[in-house]
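>>> Pasted the sequence and its predicted model underneath.
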Amino acid sequence: MSDLTIKERLIMTPGPVSIDPRVSQAMSNRILGQFDSDFLTIMDDTMELTRQAFETKNKWAFAVDGSGRAGLEALMSNIISKGDKVLVPVLGRFGNLGIELAQRAGGEVITMETEWGTVFDQDEIIAKIKEVKPKVVAIIHGETSTGRLQLIDRLGAAVREVGGFLVVDAVASFMGAPVKADEWQIDAVVGGLTKVFGCLTGDVISDL
């Protein structure tokens, strides 16, 4: 049986990107058990770097062995209970994913939409928050399908005024644009490593 050989590709799709050779080298290293002291040191270092990346002091900033969708579903299924109001502003394809995940968790989903290729004025979203008073606002920061960046720096305060939680999908924007979790009062955010960071598919970073 011959060795597996993958031809060189420059990947420029909306999904995975070409990874840095240093990532390939790190992934080919020796395996450590999850309770090995060296592994725990690596995890502690990774969590500290994650806190720096999200500009947060939150203890629960960690890597998740799964896709961006897996990270978001874990968040939403733990925050949303049956009948909870969930506001999902849709600015592209992945807003629809937010709707799907919220409904699967049992949420009563309220949507607002803007034309693809555009973003919301934050005042529009804040007005809707005050009207609906949702338990959760789930929003995309960097929308992969349109390449647009949604401003979210004023939403956290508005959501907290009504006693809710702000959940942010920063899978496509993580490490490419600031995500100031503490300053923007984000309650939970997921950042993907397979976009700007140029790592392997199946790894996400969360700040809870």
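All right, it came through fine.

>>> only C-alpha atoms for contact and neighbour calcs from this point on.
Fine.

>>> mind checking which helix or strand residue 51 is in?
Residue 51 belongs to helix 37-53 when elements are defined using DSSP states H and E.

>>> Show me what that helix is packed up against.
Helices and strands touching helix 37-53, by 3 or more C-alpha pairs under 8 Å, 6 or more residues apart in numbering; DSSP states H and E, are strand 61-65, strand 203-207.

>>> here's the one I want to compare it with:
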Amino acid sequence: MTKPTRLLELGTGEYGKTALLAFPGGWQRTIDLPTQADAWHPLFSELPQADVQLLRKHAAHPIIRHPDGTRTRRGALSFVTEEVSRVGGWTGDRCFDVPEEHCYAGFVTGYRCAAELLDALARGYGPHIIKQHVIKAALQASDEPHGKPSRRGAGTAFMEVIGEALTFMAKHARHREYMAAKIAEAERLQATMAELDAKEKAAFVERMKAARLSKAQRRVSTTAQH
């Protein structure tokens, strides 16, 4: 696949954001970026980093200014909301930002969120998704009060899919090899950190010995002068 080497111009077209790019051989082409994830496509892997950042910023969702003065924009998923400062900087994420609904409506929302996450992961490119934060937020939502509109139904449905995904992995993936590699990696890290900790402790002991010896020598020198 021939990849562009330079970003020439950013714009907007019939299908949303666009980018005019230069390719090897001197030819140019305008590419549509209908979704935010498109700016992360492997096609752009040979662009200069500055061009990549411009491209991703161009494709990002717009900042929404709320009546209470807060500012947000959609994150990597439709149910992830980024909190934005007055100068446009990131200040935090709401990782399971779904409406408060009655139980059965919440189930539909939760399944749709899970489907969206799976689609994004299957795509293999796009804005980074911190899966642990999304799962933690959904788990917290599943513990909200029942009997009234809340995020409980959505969180419960989402976590059901997470549990079933683990079961699917256990039955259909090479999970033993995967976990053996994970455990071996963790054991290597544990050994490395233990060795580093031992070296740091030994160095600290030597510094303390040197400090006590220096103090004793100064005391002897002072006594000799008197």
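Right, received. Where do you want to start? Since the structure is predicted, the reported quantities are computational estimates derived from the model, not experimental observations.

>>> Quantify their similarity with the TM-score.
Put the two chains on top of each other and the TM-score (TM-score structural alignment, normalised by the length of structure 1) is 0.21; 86 aligned residues with a C-alpha RMSD of 6.2 Å.

>>> biggest helix in structure 2, by residue count?
Taking DSSP state H as the assignment, the helix of structure 2 that covers the most residues is helix 175-225.

>>> separation between the nearest residue to residue 90 of structure 1 once chain neighbours are set aside and residue 132 of structure 1?
Residue nearest to residue 90 of structure 1 in three dimensions, not counting chain neighbours: residue 113, with 4.8 Å by C-alpha to C-alpha, 6 or more residues apart in numbering. Going from residue 113 of structure 1 to residue 132 of structure 1 by C-alpha to C-alpha, to the nearest Å gives 15 Å.

>>> what does residue 76 of structure 1 give?
Plainly put, residue 76 of structure 1 is 18 Å away from residue 132 of structure 1 if you go by C-alpha to C-alpha.

>>> more crowded one of those two?
Each of residue 76 of structure 1 and residue 132 had its neighbours counted (other C-alpha atoms under 10 Å), and the higher figure belongs to residue 76 (23 against 14).

>>> That one: which element?
Assignment of secondary structure by DSSP H and E places residue 76 of structure 1 within helix 68-79.

>>> how about the helices in structure 2?
With DSSP H as the definition, structure 2 shows helices at residue ranges 49-59, 103-123, 131-142, 152-172, 175-225.

>>> want to try CSV for the ones you listed, with mean neighbour count as columns?
Listed next are those as CSV, based on neighbours: other C-alpha atoms under 10 Å:
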stretch, mean neighbour count
helix 49-59, 16
helix 103-123, 17
helix 131-142, 17
helix 152-172, 18
helix 175-225, 11
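
>>> And whatever helix or strand comes next after the helix holding residue 76 of structure 1, what does it pack against?
Downstream of helix 68-79 of structure 1, the next assigned helix or strand under DSSP H and E is strand 85-90. Packing partners of strand 85-90 of structure 1 (3+ C-alpha pairs under 8 Å, 6+ apart): helix 93-104, strand 108-113, helix 122-132, strand 136-140.

>>> mind running it again at 6 Å?
Packed against strand 85-90 of structure 1 by the contact rule (3 or more C-alpha pairs under 6 Å, 6 or more residues apart in numbering; DSSP states H and E) you find strand 108-113, strand 136-140.

>>> how about these, which one is nearest residue 65 of structure 1?
Distance to residue 65 of structure 1, taken as C-alpha to C-alpha, is lowest for strand 136-140 among these, at 20.9 Å.

>>> Show me which positions of the helix holding residue 51 of structure 1 end up buried.
Residues of helix 37-53 of structure 1 classed as buried under the neighbour-count rule (16 or more other C-alpha atoms under 10 Å) are 46-48, 50-51, 53.

>>> can I get these in JSON lines with distance to residue 158 of structure 1?
Putting these into JSON lines (distance: C-alpha to C-alpha, whole Å) gives the following:
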{"residue": "46", "distance to residue 158 of structure 1": "31"}
{"residue": "47", "distance to residue 158 of structure 1": "28"}
{"residue": "48", "distance to residue 158 of structure 1": "28"}
{"residue": "50", "distance to residue 158 of structure 1": "25"}
{"residue": "51", "distance to residue 158 of structure 1": "24"}
{"residue": "53", "distance to residue 158 of structure 1": "24"}
